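Engineer: okay, here's the prediction I keep looking at, along with the sequence it came from:
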Amino acid sequence: MTSLQIPARFNGPPGTGNGGYVAGLLAEQRDEPVVKVILRGPPPLDVPLRVRDGGLYDGDALVVDSVAGQFDTDAPAAVSYAAAAAARSEYQGNELFGQCFVCGTRRDDGLGIEAGAVGDGMVAAPWTPDGTVPIGAPLLWAAMDCPGGWSLPEMFERPAVLGSMTGSVLDLPALGEQCVVVGALREEQGRKGFTATAVYGEDGRLLCRSEQVWIRLGLS
């Protein structure tokens, strides 16, 4: 039986694991090219978690589950690095996610993926892997996480958390490669927001992609 632990560095909301990073950890335990990961509860940090039957368990409690997945839409279109860099200046963040490993503005050891608008329902951010985290599935899934959320309207005022993420890693970026992360809103249904994200390399190749379901907080 495999045991995994989420280091405190890789947090999302305060005190819990970043959904994309945790999803990537679990996805790389499977052989399928596309994996769907469902977050059943907040993944705890710095606690040994058991991997069993595709799920991640904290004691007897199922925290994260995974199954073979499939995509329902095309990946978001690529955006130029210059456009993504310009959009980053629009990113504001909020108090809830200020310390997030992926998008937090108060982190000096995070990914700094601060996605701003590049069109109707689309956001983008530049990202360059710096080698402080191994370049593999958990890092790529983490990079794909937050830009999907920031494509939701009024995300600053009505924040949402990741409910599920379906993803696939096609290629890995090189150390120091100038990448672009794109997020796109697909639709909203009540408290649920459906989004898609992708990471492109500096030569325009698609490195990875995902589809996500987000759950708004504090809404009936």
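Structural biologist: Looks like it arrived, so ask away.

Engineer: only C-alpha atoms for contact and neighbour calcs from this point on.
Structural biologist: Will do.

Engineer: so which strand or helix has the residue nearest the centre of the chain?
Structural biologist: For the chain, Asp145 is the residue whose C-alpha lies nearest the centre (C-alpha atoms, centre = their mean; 1.3 Å). Using DSSP states H and E, Asp145 maps to helix 137-150.

Engineer: which strands and helices sit next to the next helix-or-strand element following that helix?
Structural biologist: Of the helices and strands lying after helix 137-150 in sequence (DSSP H and E), the nearest is strand 160-169. Packing contacts for strand 160-169, counted by 3 or more C-alpha pairs under 8 Å, 6 or more residues apart in numbering; DSSP states H and E, involve helix 19-27, strand 35-39, helix 137-150, strand 206-216.

Engineer: for Ile6, see how far away the residue nearest to the centre of the chain is.
Structural biologist: 16 Å (C-alpha to C-alpha, to the nearest Å).

Engineer: hmm, back to that, distance to Ala184 added to the helices and strands packed on strand 160-169, as CSV?
Structural biologist: Below are the helices and strands packed on strand 160-169 laid out as CSV (distance: least, C-alpha to C-alpha, whole Å):
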stretch, distance to Ala184
helix 19-27, 16
strand 35-39, 18
helix 137-150, 6
strand 206-216, 9
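
Engineer: what's the closest of those to Thr73?
Structural biologist: strand 206-216 (8.3 Å; C-alpha to C-alpha).

Engineer: if you skip the residues just before and after it, what's nearest to the residue nearest to the centre of the chain?
Structural biologist: Leaving aside its sequence neighbours, Asp145 sits nearest to Gly20 (C-alpha to C-alpha, 6 or more residues apart in numbering; 4.9 Å).

Engineer: so who does the one you found touch?
Structural biologist: 138, 141-146, 165 (C-alpha atoms under 8 Å, 6 or more residues apart in numbering).

Engineer: quickly check the residues you listed for the two that are furthest apart.
Structural biologist: Pro138 and Cys146 (13.7 Å).

Engineer: compare those two (neighbour count), which wins?
Structural biologist: The residue with more neighbours, out of Pro138 and Cys146, is Cys146; 28 against 20, by other C-alpha atoms under 10 Å.

Engineer: and that one, what is it in contact with?
Structural biologist: 20, 102-103, 113.

Engineer: gap between it and Val169?
Structural biologist: Taking C-alpha to C-alpha, one finds Cys146 at 17 Å from Val169.

Engineer: picking that back up, nearest to Gln70 among the contacts of Cys146?
Structural biologist: Gly20 (17.0 Å).

Engineer: now the closest one: how far from Val102?
Structural biologist: 9 Å.

Engineer: joint contacts of the two?
Structural biologist: With C-alpha under 8 Å, 6+ apart as the test, Gly20 and Val102 both reach 142-143, 145-146.

Engineer: let's bring in a second one:
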Amino acid sequence: MSGPGAGRPGAGPYAGRMDLNTGNGAPTITIPTGYNGPDGSGNGGYSAGLLAARLSTVGGPAVQVTLRTPPPLDHPLTVEDGSGPGLRLTDPDVTGKGHLVAEAETADLPEEPAVPGRPVAVAEAREAEDRYPGLVEHPFPRCYSCGPERAEGEGLRLFAGQVRAGQGPDEVGRTVACTWTPTPSVDDGSGHAAFHQVWAALDCPGGWSSDVVGRPAVLGRFTAQVLAAPRVGRTHVVMGHLHGVEGRKVRTGTTVHDEDGRMLAQAWATWITIAR
């Protein structure tokens, strides 16, 4: 869609790296193998979150990240100034198509709520996990965010099932939910989930509000804001909502709430369906 580590806090055994002093003076981002979405490329939310962290932080402005090509794994990518106020993530070993991996810029929030209506309670979100379609069939079963083949602590294991039905052939308006209890592997060192880990949590539950099994999709554009960091060891509710389907484009929203219903993070996504 997309166990405790020995390195720096907040990333577990697959720590994403931000090297600020490379040989040519440009900062780089490396997405380790364990943070994949589809096999062989970076989880969209996690990858976008690493770049977005150069422009915002917890409590800061929303950032819009556009993924131009599947982010490569275990390979230093260069962070560059964009043509405007934003940033570009490029692959220095590729020329032409594939050189530009992603673009990021701060953004205004969309007018439509990411997930309309009140958040569901923890108990309802936990019960909905039994209806997660990915438990039966999954196009990317080792996805860092939502893959059922990932062990506890080596993936977020966000299994969002339906809590509100949609309408029409595409079930627009469908809403899904699941629980998320951040483990020590995502701790940023303060007892809270790291910024880019929250972006990863905002990724796949939105996608699963659509028919991911019948129409697999990958993240194309992601606008997210982290209002407050989820606490490690506390149970949260993650919700996804299907806003619309237009050809190959699927528009969704995602929110993260604490156990009292307070919204901690929100995101709006455009997904691109792919051939199986």
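Structural biologist: Received, thanks. What you see is a predicted model, and the numbers here were worked out from it, not measured in a lab.

Engineer: TM-score for this pair?
Structural biologist: Once the chains are laid over each other, their TM-score by TM-score structural alignment, normalised by the length of the first structure reads 0.95; 218 aligned residues with a C-alpha RMSD of 1.3 Å.

Engineer: and the residue nearest to the centre of the first structure? What does it align with in the second structure?
Structural biologist: Using TM-score structural alignment, the partner of Asp145 of the first structure in the second structure is Asp203.

Engineer: just to revisit the earlier point, between the contacts of Gly20 of the first structure, which sits nearest Ala78 of the first structure?
Structural biologist: Met144 (13.6 Å).

Engineer: check contacts around the residue nearest to that closest one when sequence neighbours are not counted.
Structural biologist: In this structure, Met144 of the first structure finds its nearest non-sequential neighbour in Thr197, 5.7 Å apart by C-alpha to C-alpha, 6+ apart. By C-alpha under 8 Å, 6+ apart, the contact list for Thr197 of the first structure reads 75-76, 144-145, 147-148, 181-184, 209-211.

Engineer: that's a helix at Thr197 of the first structure, yeah?
Structural biologist: No: assigned with DSSP: H, G, I helix; E, B strand; the rest coil, Thr197 of the first structure falls outside any helix and is strand.

Engineer: to which residue of the second structure is it aligned?
Structural biologist: Aligned partner of Thr197 of the first structure by TM-score structural alignment: Thr254.

Engineer: same check, this time on Gly55 of the first structure
Structural biologist: Match for Gly55 of the first structure (TM-score structural alignment): Arg88.

Engineer: and Ala117 of the first structure, by the same measure?
Structural biologist: In the second structure, Ala117 of the first structure lands on Gln162 (TM-score structural alignment).

Engineer: next one: Asn36 of the second structure from Pro61 of the second structure, what distance?
Structural biologist: 26 Å.

Engineer: neighbour-wise, which of those two wins?
Structural biologist: Counted by other C-alpha under 10 Å, Asn36 of the second structure and Pro61 do not tie: Asn36 has more neighbours, with 27 against 17.

Engineer: give the equivalent position in the first structure for the more buried one.
Structural biologist: So, by TM-score structural alignment, Asn36 of the second structure is matched to Asn11.

Engineer: ok, Gln225 of the second structure touching Gln64?
Structural biologist: No: between Gln225 of the second structure and Gln64 there is no contact under C-alpha atoms under 8 Å: 9.1 Å.

Engineer: okay, these two: which has more neighbours?
Structural biologist: Gln225 (29 against 26).

Engineer: excluding sequence neighbours, find me the nearest residue to the counterpart of that one in the first structure.
Structural biologist: By TM-score structural alignment, Gln225 of the second structure lines up with Ser168 in the first structure. Nearest residue to Ser168 of the first structure, sequence neighbours excluded (C-alpha to C-alpha, 6+ apart): Val34, at 4.9 Å.

Engineer: isn't the one you found right up against Ala68?
Structural biologist: Yes: if you go by C-alpha under 8 Å, Val34 of the first structure and Ala68 touch, sitting 6.2 Å apart.

Engineer: which of these two has more neighbours?
Structural biologist: Taking neighbours as other C-alpha under 10 Å, Val34 of the first structure and Ala68 compare with Val34 leading, 20 against 16.

Engineer: returning to that earlier point: buried only: go through the contacts of Cys146 of the first structure for me.
Structural biologist: 20, 102-103, 113 (16 or more other C-alpha atoms under 10 Å).

Engineer: narrow these to those in strands?
Structural biologist: If you go by DSSP state E, these have nothing in strands.

Engineer: quick check, Leu4 of the first structure in contact with Leu49.
Structural biologist: Yes: contact criterion C-alpha under 8 Å: Leu4 of the first structure and Leu49 qualify, at 5.1 Å.

Engineer: those two: which is more packed in?
Structural biologist: Remark: of Leu4 of the first structure and Leu49, Leu49 carries more neighbours, 23 against 16, as counted by other C-alpha under 10 Å.

Engineer: one step back: the helix holding Asp145 of the first structure versus strand 160-169: what angle between them?
Structural biologist: If you take axes from the mean of the first three to the mean of the last three C-alpha atoms, to 10 degrees, helix 137-150 of the first structure sits at 130 degrees to strand 160-169.

Engineer: the aligned residue in the first structure for Val238 of the second structure: which element?
Structural biologist: Counting by TM-score structural alignment, Val238 of the second structure corresponds to Val181 in the first structure. Per DSSP H and E, Val181 of the first structure falls inside strand 179-189.

Engineer: picking that back up, I'd like the contacts of Cys146 of the first structure written out as TSV, with distance to Ser80 of the first structure added.
Structural biologist: Compiled in TSV, the contacts of Cys146 of the first structure are given as follows (distance: C-alpha to C-alpha, whole Å):
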residue	distance to Ser80 of the first structure
Gly20	24
Val102	20
Cys103	20
Ile113	15
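
Engineer: and of these, the nearest to Leu45 of the first structure?
Structural biologist: Gly20 (14.0 Å).

Engineer: how near is the closest one to Ala117 of the first structure?
Structural biologist: 21 Å.

Engineer: repeat for Pro33 of the first structure
Structural biologist: 30 Å.

Engineer: same thing with Pro147 of the first structure?
Structural biologist: Counting by C-alpha to C-alpha, the gap from Pro147 of the first structure to Ala117 of the first structure is 10 Å.

Engineer: one more: Arg30 of the first structure?
Structural biologist: 34 Å.

Engineer: show me which of the two is the more surrounded one.
Structural biologist: Comparing Arg30 of the first structure with Ala117 by other C-alpha under 10 Å, the one with more neighbours is Ala117, at 23 against 14.
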